[in-house]
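[1] I need the structure of the sequence given here:
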Amino acid sequence: MSLTLVTAADAAFAPTLAQYLASVKAKGLDRDARIAVYDLGLDPGDRTRLAARFPFAEFLPFSLVPYPAHVAPSAGTYAWKPLVIADAAERFGGRIFWFDSATLFHGTLAEPLAELARCGVYTLSGQSNLEQRCAADVRARLAVEPAFLDRRIRVSGVVGFDLEQPTARDILIDWAELALDPAVFTRADRASHNTDQAILSILLFRAEAAGRLVLNDGDIDISSPRPVRWMSSRNKLDPARPRWTDPLARLWYRLYKAGDRANLRWQDFYRRRILGMHRWPKENFRTYVMRAGDAAPTPVPCPALSYYADPFLWRRDGRLWLFVEEFRYPEQLGRLVAMELGEDLRPGPLTPVLPLREHASYPFLFEADGALYMLPETCSLQSLDLYVCDRFPDRWRRVRRIFEQADAVDSALFRHDGAWWILTCGKPLGQDGARTLALYRSEDLLTGAFEPHPVNAEGIFADGDYGFGRGAGSILRDETGLLRVMQKNLTYYGQGAEVRRITRLDAGSYREEPAERDHPLVRLAELASPHHIALHDDVVAFDVRARVGFVSGLPWIGRRLNALDPAAKRFLSGAPGLDGQIAAAVSAACRRLRPVDGRPPSSDRPCDG
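    From the prediction side, this is the model:
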């Protein structure tokens, strides 16, 4: 099958094109492939010299006359690129590889050709995600699936198509057709919008989601600690500089990229390994579960160099599951996992439930219209996303990005008085200071806009430190009304919880106050000083912070000098008689409390599989 390497250049890229062709020649790529160069406006003199110097290259015209104005290179949309590749595909067929003219080859094409044969399309990943590189209006026009927003973009500076494979042909045809739409191929902005690669990425992600394509691994050498090594990108030469400086420019690019890779690897090691392990002696949570009628809470053991936090419970087909954040010290990263709890409440194997590159926590679960949803904390993505369960417990799909460019933590989503409500704690993105209580209302869970509530302007908890006021578990209902659990942190994060009674919740007003002292959930919070409490059916889960400050990591003396809340110290040390008091509080709470909508918890309908 034929192989064609395609690139294009205008007058400003003539020296860069010469460097590309010299690299092709140096690695002998011209012996096994057709080398096609599309002329986007080369100076006639430059073209003549290049053709004489590199006789293996076939220079091809590309007329802009038949195309809309936005296709021109000067428009900055890069709409010409898929059209050039489509033209080459029609001319030559077989296998087509596009390389930007600023590419340099450091090896053969054995690796990308093998991947192309396996996958049908060859691309490399960038480090930014689709949301960061595709403008919101373009995403809306193409109805981009929310599940794609945090996927790393596939760059278009290196892309291969095996035109004998139908999926590859279809993707290229669709890419070229979309390039003719000026509302899709809008002007690129390096900081926030790269049209050609954004649209290509959407098409690739859709093909993969439909089972028509498997995307290959590999990173482009832009801000990547471990990129592919057979090529490098963005080696542009300044046409205004003397040509004798070209070797110095190439040397500079190689040294810079080697230094950049080394720095990125060090930064990753420092940020994850060193800073993560730095947290080990001073930060730890322990998670417990307890049924009504049990004599004592059952601890949930966690893997070495990890802890569990933010527990939520769910029952499915009569089996009880615990969803938690697993924080891994060596990675300084939280991930969401689930585990089945046996009759003795001992956990089974871990099952990852939301594999994100970024930190995730607080897996808030709820049912709606026969489906199970999760609203996790993903503020590291600067968003609040809603996921639906496609297969319990491990397969979840993002169905909606509720808020973009948002710093919202420990959120709850529930239905009350005919509307959907989000109760969260947030602040303007990038702003210092405490987060404040925030409430939003919508008529429709999946499509309605969540409008801000007037209470947001009151700045409730603005004077609280250490995450005071953040959500700390389930939204519940008893015989009097709604209850929420929030964090009550006076001297450190995770110090304790407070149960708040929601006394008014409507479109114009929101009020809450501490629940009555004799309430069993309040009693549990006072006895154990938990960071988080969740209830489902007749089971309660909670976590307690077990270490504060470096001295707390020391054996024996650390337990004595630990700055923990006195109630947490008593609970963790197993104070006599405390288990019985906690057992009484848990049993009473399970009798009185139900989910926010008042239904007995159901778990037999939400997911397939």
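[2] only C-alpha atoms for contact and neighbour calcs from this point on.
    OK.
[3] strands of the stretch 351-500 of the chain, residue ranges please.
    Listed in chain order, the strands of the stretch 351-500 of the chain (DSSP state E, counting those that start in this stretch) span 351-352, 361-368, 371-377, 383-391, 395-404, 407-416, 419-427, 436-442, 451-452, 471-477, 482-487, 497-505.
[4] take those strands and lay them out in JSON lines including distance to Ala528 and mean neighbour count.
    Below are those laid out as JSON lines (distance: least, Cα to Cα, whole Å; neighbours: other Cα atoms under 10 Å):
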{"stretch": "strand 351-352", "distance to Ala528": "28", "mean neighbour count": "16"}
{"stretch": "strand 361-368", "distance to Ala528": "20", "mean neighbour count": "22"}
{"stretch": "strand 371-377", "distance to Ala528": "24", "mean neighbour count": "22"}
{"stretch": "strand 383-391", "distance to Ala528": "30", "mean neighbour count": "20"}
{"stretch": "strand 395-404", "distance to Ala528": "33", "mean neighbour count": "17"}
{"stretch": "strand 407-416", "distance to Ala528": "21", "mean neighbour count": "22"}
{"stretch": "strand 419-427", "distance to Ala528": "24", "mean neighbour count": "20"}
{"stretch": "strand 436-442", "distance to Ala528": "25", "mean neighbour count": "22"}
{"stretch": "strand 451-452", "distance to Ala528": "35", "mean neighbour count": "15"}
{"stretch": "strand 471-477", "distance to Ala528": "14", "mean neighbour count": "25"}
{"stretch": "strand 482-487", "distance to Ala528": "13", "mean neighbour count": "24"}
{"stretch": "strand 497-505", "distance to Ala528": "9", "mean neighbour count": "21"}
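[5] of all the ones you listed, which one is nearest Arg141?
    Using Cα to Cα as the measure, strand 395-404 is the one of these that comes nearest Arg141, at 15.7 Å.
[6] rewinding a little: so which of the strands of the stretch 351-500 of the chain comes closest to Asp463?
    Of the strands of the stretch 351-500 of the chain, nearest to Asp463 by Cα to Cα is strand 436-442, at 8.7 Å.
[7] one more to put side by side:
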Amino acid sequence: MRVGTFFHIPDSPTDVERIWHDATPLPSSVLPVWARGEPPDTYRQVQTHRPPMRTEGEAAAYCSEIGELHTAGLIIDTDLAGDGRHRVYVAAPSRWSIGIYIGDSPFDLKPPKGVRNPVLTREDVSDVTAAVVADPFMLRVSDTWFMFFELFNWKANKGEIGLATSCDGMNWAYQQIVIAERFHLSYPYVFEWMNEYYLIPESHQAGSVRLYKATHFPTEWSFVGTLLEGPYFVDTSLIYHDQRWWLFTEANPERKHDTLHLYYADALSGPWRPHATRPAIARNARTSRPAGRVIVNGGRLFRYAQSCVPTYGTEVRALEVTTLCTSSYREREIDRSPVLAPTGVGWNADGMHHIDPHR
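    Below you'll find the model as predicted:
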């Protein structure tokens, strides 16, 4: 068995750059600003609704948050460290890209010979100025591979769902944006069910988990219903297993990436019921946030999780779901975990946080 798997990583050396600035008088509190609608080399300062921050740690944490959201931010302080030196914090935008590994199992993967990673970058996007490409999910229909992924549209200042195609799974051609809403979209979990094609993007800014159906695959999609309503569901992943639908989603509104919730339903459209174990995982930023497709391998159920320690997007861990019923949930991390990790050099030097394995 050969397994092709797609993931994305940042190519920027750091998420947060610290610049010493002693010449210019600075304000007495921390001022967070955004750079909206411009390429990453152009900074247009727009004050946000966030109140001033009082500590150096809070400023640095906010820079990391801005970097995760694929925007650029600037934070100015006055001697928060108490050493007489002013600081300017710049949160550089994360520049994620998409690559391919292959292997004999979905847990033992290496870059293929003859293929130069990454296979898709922001420079490949031709219809808008993109900051990143990320969160790839694929389907193979007849002899063509279709990849759906997040692209961050600089002008619109939000994520949208893009499409790329391939005849061999190695060489990819960008096509177009296929889903765009007034709110941010990412993590386009695409799947086939009963000869129809569905897609569940991450849409936490809409306050819900939304289901789309292809009206003309792969380019035309229609919103068909809300699966869950709530303030913060991210990276929702699901599978039909043992005559029931199961939905995994991370749901910590404080953006700590450490709380996994589980839901189940008899039909894709619902109603979706919360699992008896609520949450399924708590206070674990290494294994809570989903990191790709839930799979069955050798008759056993596995899911991938993004390790957000020490920071968002560090590596991908694999867990076997050993007990899954409406009243109980158990999992264990496999021996080969993490299955994707930063290499320290090149295009995936700093992190790898997504996987979509296919036979």
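[8] follow-up on the earlier one: okay if I get the strands of the stretch 351-500 of the first structure as JSON lines plus distance to Pro44 of the first structure?
    JSON lines is the format used below for these (distance: least, Cα to Cα, whole Å):
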{"stretch": "strand 351-352", "distance to Pro44 of the first structure": "59"}
{"stretch": "strand 361-368", "distance to Pro44 of the first structure": "60"}
{"stretch": "strand 371-377", "distance to Pro44 of the first structure": "58"}
{"stretch": "strand 383-391", "distance to Pro44 of the first structure": "51"}
{"stretch": "strand 395-404", "distance to Pro44 of the first structure": "49"}
{"stretch": "strand 407-416", "distance to Pro44 of the first structure": "54"}
{"stretch": "strand 419-427", "distance to Pro44 of the first structure": "58"}
{"stretch": "strand 436-442", "distance to Pro44 of the first structure": "62"}
{"stretch": "strand 451-452", "distance to Pro44 of the first structure": "59"}
{"stretch": "strand 471-477", "distance to Pro44 of the first structure": "67"}
{"stretch": "strand 482-487", "distance to Pro44 of the first structure": "71"}
{"stretch": "strand 497-505", "distance to Pro44 of the first structure": "73"}
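[9] ok, which of the ones you listed comes nearest Arg271 of the first structure?
    Arg271 of the first structure lies closest, by Cα to Cα, to one member of the strands of the stretch 351-500 of the first structure: strand 361-368, at 18.8 Å.
[10] quick one: average offset of the closest one versus the second structure, please.
    On superposition with the second structure, the mean distance recorded for strand 361-368 of the first structure (mean Cα distance after the TM-score superposition for the first structure) is 0.9 Å.
[11] check the offset of that strand from the chain's centre.
    17 Å (Cα atoms, centre = their mean, to the nearest Å).
[12] related to what we said a few turns ago, who wins for proximity to His532 of the first structure among the strands of the stretch 351-500 of the first structure?
    If you check each of these against His532 of the first structure by Cα to Cα, strand 471-477 wins as the nearest, at 4.4 Å.
[13] against the second structure, where does the closest one fall?
    Residues 290-296 of the second structure are where strand 471-477 of the first structure aligns, with TM-score structural alignment as the criterion.
[14] list the contacts for the residue nearest the centre of the second structure?
    Nearest to the geometric centre of the second structure sits Asp135, at 5.1 Å (Cα atoms, centre = their mean). In this structure, Asp135 of the second structure makes contact with Phe7, His8, Phe149, Glu150, Ser186, Tyr187, Pro188, Gly292, His354, judged by Cα atoms under 8 Å, 6 or more residues apart in numbering.
[15] which of those residues map to contacts in the first structure?
    Contacts conserved in the first structure for these, using both residues aligned by TM-score structural alignment, their matches' Cα atoms under 8 Å: Phe149, Glu150, Ser186, Tyr187, Pro188, Gly292, His354.
[16] if we can go back for a sec, and the match of strand 471-477 of the first structure, how far out from the chain middle?
    13 Å.
[17] what does stretch 517-525 of the first structure give?
    37 Å.
[18] can you list contacts of that stretch?
    With Cα under 8 Å, 6+ apart, stretch 517-525 of the first structure has contacts from Gly496, Ala497, Glu498, Val499, Ala515, Glu516, Ile582, Ala585, Val586, Ala588, Ala589.
[19] what of stretch 297-311 of the second structure?
    257, 285-296, 313-322, 353-355.
[20] ok, back up a step: counterpart of the residue nearest to the centre of the second structure in the first structure?
    Using TM-score structural alignment, Asp135 of the second structure sits opposite Asp310 in the first structure.
[21] equivalent analysis for Pro218 of the second structure, please.
    Applying TM-score structural alignment, one finds that Pro218 of the second structure aligns to Pro393 in the first structure.
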